[in-house]
Structure formats: structure tokens, C-alpha cells
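>>> okay, predicted coordinates and the sequence, questions at the end:
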Amino acid sequence: HKTYLYRAENIEGPWRKSEIKGFYHDASLLFDEERVFIVYGNTDIYLTELNKDMTGPLEGGLHRLIVSDKGNPMLGYEGSHIYRINGRYYLFLIHSARDKWMRREAVFSSDSLEGDFTGGDVLSDDMGRPGMGAAQGGIVDDIYGNWNAVVFQDCGAVGRIPVVVPVTWKEDTPVFGIDGKVPMKLSLPSMKPDYKYKPLYGSDDFKGGLKDFWQFSHEPDMKLIDIDKKRAVFKVTTDKLCTNIHQARNVLTQRMKYPDCSGEVSVSGKNLKDGDMAGLAVYQGNYIWVGITRRNGQLYALTTSFTSKEDTWILSTEPGKESELIPLDTDELRVKLSVAFTGPDEKNTRDEAKCSIYKNGKWTDIGPSHELSFRLDYFTGARFGLFIYSTKETGGSAEFTDFVYK
């Protein structure tokens, strides 16, 4: 394990990477006049003074245990955020209740880094999702003097969703929420009322290259990627063999929207090699995808799904389960995934995805619906993913056009 530090003169870059000697779990930096500190840890939370270059601990500098959650069988303190506000030091943490799984936000404070940090839980609210407490984050103020916390909540397969919680002050203590609860609606003043924010998700015809809401699954190999703006095509070529989509290189993804959304795209299988798979996926540990494969020279439409039996941290190497192998009489197929996520207090429902193909002038469902879930093998919410992978021979390619997000 290593701890990396990135710094820049301008937030838009360039950013310079360096290492801090040692490993600091869930670390938070504190710049206090001429001194620099790092706060970190799980269960036991430590404060360590760093040297001026922030390359390691300062020899002879302050190093101490701030707080401890020893004996918590669920989750001890972690996720440190430390601030100095009006001359007082505040440490924000996440942990679980001891008698059941329930994330909580805790705050400890002190008038000195060498003094006692006192405090406790300031928020324990699952917002209608039993056991899924909103927690882990820090606080920020605006130009009008309002304070808010930004934390997260696990919301099923859609993933971890940011939650903004109003914060007020009672003497020197931050008070979270309204009567201890997170309001379901919150009106906040805009700091940039005339600024046009770029969307976090959306459609892309690929005529201008890739829009900013796309992210690759891993660091991409651009030698295997071609973005043809004139033809409005996103093309990926394979260079290794895979057993499932987890191993595929250059999967192009974007976040799915709560409470429901759909994505559709046209996939060309003209340059697929035998055994190649290409299409549109719900990209996560328990995935499903709809697309094209080539078998003995013939192109087929199919769906492939997978539900992991591994521990939540383990990414399975097993192949998925295929269904509905339908022969195609054309090289190109338009495919669609429709996803619905459950909301607070909904009973006997599940997060699920359904696959469709466009054939004979209409959308037709293909394969069974598939239950989705949030797992730590990916540690992200469900995402749309454009992919290709090879199972027999490398060098095949797939072309994607006209991605539509609804």
C-alpha cells in the first residue's frame, strides 16, 4: 500500500504526483499556519505531522491517537475530515452503530491538536432505507454564511448517492439536519446563477468525439480505440482473450440515473472475430449485457447475465449465463437496456434491468430480466458500458454509433 499526493497551482492542472512515506487510510490533510498534518485510520484515528514537502512524517513532529472506536464489531471510525474553524479543530468521521449495521456521522472537536477531542454521533438517519444511514463526509460554507454537510448513502444498485445535509451551530457544536433528520428536499442558493453546468450523463452521437460524462473502466489503451468524428463512430479493438466482461479492456461507461433510465446504441459486428462479444452492458459485479456475438461465421443477438456467489470484494472470473441466441441477417443491431431502481420504503421490489433489440421496426424484449445489486468488487453504482471482448482470437473490433440516454 502507498499514499499518493497530487498538487497543482491551478485546479485545472497540470497535477503533479508524489508519495507520502507510509500508508494512511482514509486520510485528510490539515494546513495549520506553517505546519501540515495528516489524519487517518480505521477504528483508531491518528494525527501525524508531516514535513514541509509532505513526503513523510516530520522527524520529532506531533504524532498521536485522537479517538478510538475499539470493540465496534460492525465498522469503527474512518473517513476522516479535519478542519480548523474559528480557532477550533473539528474531526468528522463515519462508523456504524454497535448493535446493528447502521452508518452514522460522528464529530469530535478540540481547542488544540494536543488536547482531548470530545464529541460523538451527530446524525443517524437512514432516510427510509433501513440500515442505510447517510454518513461520511465533511462540511462546507457558502458566501452567505450557510453551512452544509456533503455525505453519501448506499441506495442499492444505483450506487452511493451524495446527500446534502443542512448544518447549524449550537455554540461550538455542529448540528446536523432538522430535528436530527435529513430533509428530503433542500433549497440552496446558487453560487454561480449564470453558469451552465455540464451534464453528468447523457446521449452522444460521437460526432464531436467523446463527451465529458464518459469514463473508461480502467486506464484506456488508446492504441486500441478509434473515434471517427466524420463517421460518428466509436470503435474498439481487442488485444487479449477474456472469459467475461470484467476482463474486457477499454469499456466506455457512464453513470445510471435514479430512479430509472434506459440506454440504447447501435453495434456493428462486421469486424467481430469468432467468439467475440460486443454490446451494451449494465456494468457492475452482477452484470447483464445485450449485444452481438459471432459463432462459426454467423452473427447472433444474445444477452448474458451474471450473479456472483463470491464475497462482495471478489471479482469473479466465471463466464456469464447466455440466453436467447438469435441469428442475425445484418451486421448491425440496435440494442437497449432499461433499468429501474427501488426507492425508500418500497416493499417487495428489486433493482432490475431488461434487455431489448430493435428488429422488424419495433423493440422486442430479449432474455429474462436481471436483478442488480451494489457490490464492493467494483465499488461503483451501476453504469452503462459499451464493450467488446474476445474469447478465441484477438484483433476483432466493434463499432458503436448513436448512443441515446433516456
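Yep, it's here. Numbering: from 1, shown residues only.
>>> contacts and neighbour counts: CA atoms only from here.
OK.
>>> so where does Ser109 fall, helix or strand?
strand 103-110 (DSSP states H and E).
>>> C-terminal to that strand, which secondary structure element comes first?
Past strand 103-110, the next helix or strand by DSSP H and E is strand 118-123.
>>> what residues sit buried inside that following strand?
Gly119, Asp121, Val122, Leu123 (16 or more other C-alpha atoms under 10 Å).
>>> same question for stretch 79-88.
Buried-residue list, stretch 79-88, by 16+ other C-alpha under 10 Å: Gly79, Ser80, His81, Ile82, Tyr83, Arg84.
>>> name the element Cys355 belongs to?
Going by DSSP H and E, Cys355 is part of strand 352-359.
>>> what's that strand packed up against?
strand 288-295, strand 332-340, strand 362-365, strand 370-371 (3 or more C-alpha pairs under 8 Å, 6 or more residues apart in numbering; DSSP states H and E).
>>> winner for burial among those strands?
strand 288-295 (a mean of 26; mean count of other C-alpha atoms under 10 Å).
>>> how many degrees apart are that strand and strand 332-340 in direction?
160 degrees (axes from the mean of the first three to the mean of the last three C-alpha atoms, to 10 degrees).
>>> could the helices and strands packed on strand 352-359 be laid out in TSV, adding distance to Glu352?
As requested, the helices and strands packed on strand 352-359 are exported to TSV (distance: least, C-alpha to C-alpha, whole Å):
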stretch	distance to Glu352
strand 288-295	10
strand 332-340	6
strand 362-365	14
strand 370-371	4
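>>> A further structure is provided below for comparison with the first:
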Amino acid sequence: MKHHISRALEPIQSFFRHEAFSGLLLLFFAALAIILANSPLSGSYQAVLDAVPIAGPAAYHLDLSVLHWVNDGLMAIFFFVIGLEIKREFFFGELQSLSATVLPVCAAVGGMLVPALLYAAVNMGGAPAAMAGWGIPMATDIAFSLGILSVAARSAPTAIVIFLTALAIVDDLGAIIVIALFYTGSFSLIALLAGLAALAAAFALNRRGVLHIAPYLLLGLLAWFCFLNAGIHPTIAGVILAFAIPIDRTHPESSLLYALEHRLEPWSAYVIMPVFALANAGVVLPGNLAALTEPVALGIVVGLCIGKPLGVCGAVFLLNKFLRLPLPKVLSVGHFAGAGCLAGIGFTMSLFIAALAFPDPARLATAKLGIITASVLSGAVGAGIFLIAARTPAVDQSSETE
């Protein structure tokens, strides 16, 4: 029996280890970016990011800087991998059962709504442009959160790892929807229809049983190009394309989706995300903490550090007390509080949304400072809570829900 249980838990444990190491690597490159931005090499660092490697026709929006190629190009692959993970979770993972997903899904929704509302409350009455950042504190960085969980809570129950992983995946899906609906540029209907037609062709290939990656890749590149020119962020094309990749319900390990996910995950975790951190985390640190009192930075810090745990834990409390949803017996209040704080590590997604929300470099720098500060504070508090929870026996909550 124990052998079967360990085999069933092997995928989530492997994912935990994978994301944990990725989070530590991400931390290194984020710190390197901050060091470069505040060193004598800051000019060279910024010059590399502003360089235009392809001097293509401006009409086709291919004359992108290195920074834009990272955020629009490499991150499309990152979002494609996220899409593959979400699809797999819906078919075979923690999101396949409605009853099993209620808790993390509701916690994720609470963890998105409360931070956005707190950010809006802090920035209400201020500069209208600042309100565009309401989506920044909604995000959770799965690599960082699981990375800290692996270091601070080595003996944490697998149930809280599953909860935090599912929460972060739903959070990613919510962030993708927010980006698609609210963070778009100048709109071109013709280009959008062309991109959607390319993606529809990919779904048609799926229905016809095509298992070669080449046609999906070509249609994905076409959709990316069309979305780029349509004013829709091109990373959305990567997410939608992922749902068109075939998956074999009988033999999932031999399906195209599994093969692509396993091949691309290391590139996404160990190359794309560190490069993204190196390109986006470079913020010039102020001489004092006064910049953190600016509404944009303060709204992000309040949203991530207070809004996230409040929304996550509040949703769990309401489901348990009013809807009588049973909670895992091995988990204590401290486990959920720690997970809520770790969910406040927005980093990758928050930086990504900030770059879309604030074209003004000064406001973007303020937002980055808020994101980095909030992520550090959330990680530290979450780690501390888990260290305390490790010394506290879990409360058997089954009696409360029977």
C-alpha cells in the first residue's frame, strides 16, 4: 500500500524539487540584476537591454529591443509551458476533480481579488496612470514560493505542497486572463482574426490526430506574430497553443504534451526564467526608503504582503466554517497562513504585468522596487511561519466538518 502511495506522490514530489531549484536559481539572477543596475556597469547593462538585434520593418513590430525579445519572445515559451502544465493538471493532476480543486481554486481567487482591491484602495485619488498597476499584486511566483517552501519546510506535509502548487497554477491562469483582457496595446482586428485562425488550425490538427510537432510549431509562430501585430500580448498565443497539443488519456506518458513539457520545462526553469529575471529585476535602489511610500510601491507591498495571505486564508476560512468543506487533517492553521504568505511572492508574473502596465520608466522602477520588497518580505514571513508550524502539532480538523 505504501508503495502505491509513494508512486502516486512521485510526480508532485518531482515537480516540487524541480520548481524549488528553479526558484533558487531565479533568486541568484534577480540579485545579479540588482547588483548590475547599481554598479558602474549599469550603463552597459541598460545598453544591452535597449539594443535592437533585428532591424526589421517597423510596420511588422519586429524591431524589438533585447528586453522586448525576452518579454515578448522567450516568455511566450514560458507561457506555453505553463499552458501545458495547466492542461495536464486538468486531465490528470490536482485540477481534474471538482471537489479536490474547490479549496485551492477559491483560495487563488481570494488571493487575486483582495490584493487588487487593496492596491486600488491605496492608489485611489492619486495619479490615474497608477491605477493601471492593479493587476501586479494578483500574481504568485510558483518557482520562488516552492523554492522557499523546500528550504524552510523540508518536513512540510505533501498536502500543503499540493495546495500551494494548485493555487499557483490557478493564479497563473488568472494572471493570463487578466493580461489578455486588460493589458493590450493598439488593437488590430484583422491581425487578431489571423492569429485566431492559426490557433484554430492547430486545434483542428489535434482533432485529426496529428502527432508531429512541426505543424503546431509553425502555426504557433504565425499566431505569435499576428498577436504581436494585433496589440494582444503575444505570450497569450503560447498559452492557447498549449491547449491544442494532443494528450493521450490512456497512455499520457507517451503523448506529445508530456514529451513537450518534459523537454521544455528545463529550458523554461533554468534558462528563460533566469534570463527574464536578469533583464527585468535590475532596479536602481534608492538611498532611503521614501520611494516605498509612493502609492504604486505601497499598493504593491500592501497587496502582496497583506492582501495575498488575507485573501487565501479568508477563502479557506469561509469554505470551512460556512460551507463545511473539510480540510486536510495533516494541515494546521499555520500551514495555510504560511502558504498565503508565500503566495505573496509575485516576482516573475508581477514584474511581467508591471512592464505592461507602466510604460513610464520612473513609475515602472517604483513598481519593481515594490515587487522586490514585497516578495522578500512575503518570503521571509512565510518561511518563518513554516518554521514555527514545523514545531507545532497539526490540529485534526475533521471533527469540525463532520
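Received the coordinates, thanks. Everything quoted here is computed from the prediction, not taken from an experiment.
>>> let me see the TM-score of these two.
The TM-score (TM-score structural alignment, normalised by the length of structure 2) is 0.22; 145 aligned residues with a C-alpha RMSD of 7.0 Å.
>>> give me the neighbour count for the nearest residue to Gln46 of structure 2 once chain neighbours are set aside.
Distances taken as C-alpha to C-alpha, 6 or more residues apart in numbering put Ala37 closest to Gln46 of structure 2, at 7.8 Å, once the chain neighbours are dropped. Using other C-alpha atoms under 10 Å, the number of residues around Ala37 of structure 2 comes to 20.
>>> Ala37 of structure 2 reaches Ala47, doesn't it?
No - assessed by C-alpha atoms under 8 Å, Ala37 of structure 2 is found out of contact with Ala47, at 11.3 Å.
>>> quick one, longest helix in structure 2?
The longest helix of structure 2 (DSSP state H) is helix 2-37.
>>> contacts for the helix or strand that comes right after that helix?
Later in the chain than helix 2-37 of structure 2, the nearest helix or strand by DSSP H and E is helix 42-50. With C-alpha atoms under 8 Å, 6 or more residues apart in numbering as the contact definition, helix 42-50 of structure 2 has outside contacts at Leu36, Ala37, Ser65, Val66, Leu67, Ala279.
>>> now, which of the residues you listed sits nearest Leu193 of structure 2?
Closest approach between the contacts of helix 42-50 of structure 2 and Leu193 of structure 2, by C-alpha to C-alpha: Ser65, at 26.3 Å.
>>> tell me which element Glu324 of structure 1 is part of?
strand 321-327.
>>> in that strand, which residues are buried?
So for strand 321-327 of structure 1, counting by 16+ other C-alpha under 10 Å, buried means Leu325.
>>> which residue, other than its chain neighbours, is closest to Ser266 of structure 1?
Arg334 is the one closest to Ser266 of structure 1 (C-alpha to C-alpha, 6+ apart), at 4.1 Å.
>>> contacting residues for the one you found?
Glu264, Val265, Ser266, Val267, Ile357, Tyr358.
>>> what about the fourth one, how many neighbours?
Neighbourhood size, Val267 of structure 1 [other C-alpha under 10 Å]: 27.
>>> quick one: it and Arg255 of structure 1, what's the gap?
Going from Val267 of structure 1 to Arg255 of structure 1 by C-alpha to C-alpha, to the nearest Å gives 20 Å.
>>> any idea which element Lys235 of structure 1 lies in?
strand 233-237.
>>> swap in His81 of structure 1?
Using DSSP H and E, His81 of structure 1 falls in strand 78-85.
>>> following that strand, which helix or strand comes up?
Next element after strand 78-85 of structure 1 (DSSP H and E): strand 88-96.
>>> which helices and strands sit right next to that next one?
strand 78-85, strand 103-110, strand 135-141.
>>> what residues does the shortest one touch?
Put plainly, it is strand 135-141 of structure 1. Against strand 135-141 of structure 1 from outside (C-alpha under 8 Å, 6+ apart): 79-82, 92-94, 103-105, 123, 147-153, 167.
>>> determine the angle, from 0 to 180 degrees, between it and strand 78-85.
Using the same axes, to 10 degrees: strand 135-141 of structure 1 against strand 78-85 is 20 degrees.
>>> now do the following helix or strand past strand 135-141 of structure 1: which elements does it pack against?
Per DSSP H and E, the first helix or strand lying C-terminal to strand 135-141 of structure 1 is strand 147-154. Under the contact criterion of 3+ C-alpha pairs under 8 Å, 6+ apart, strand 147-154 of structure 1 touches strand 135-141, strand 160-170.
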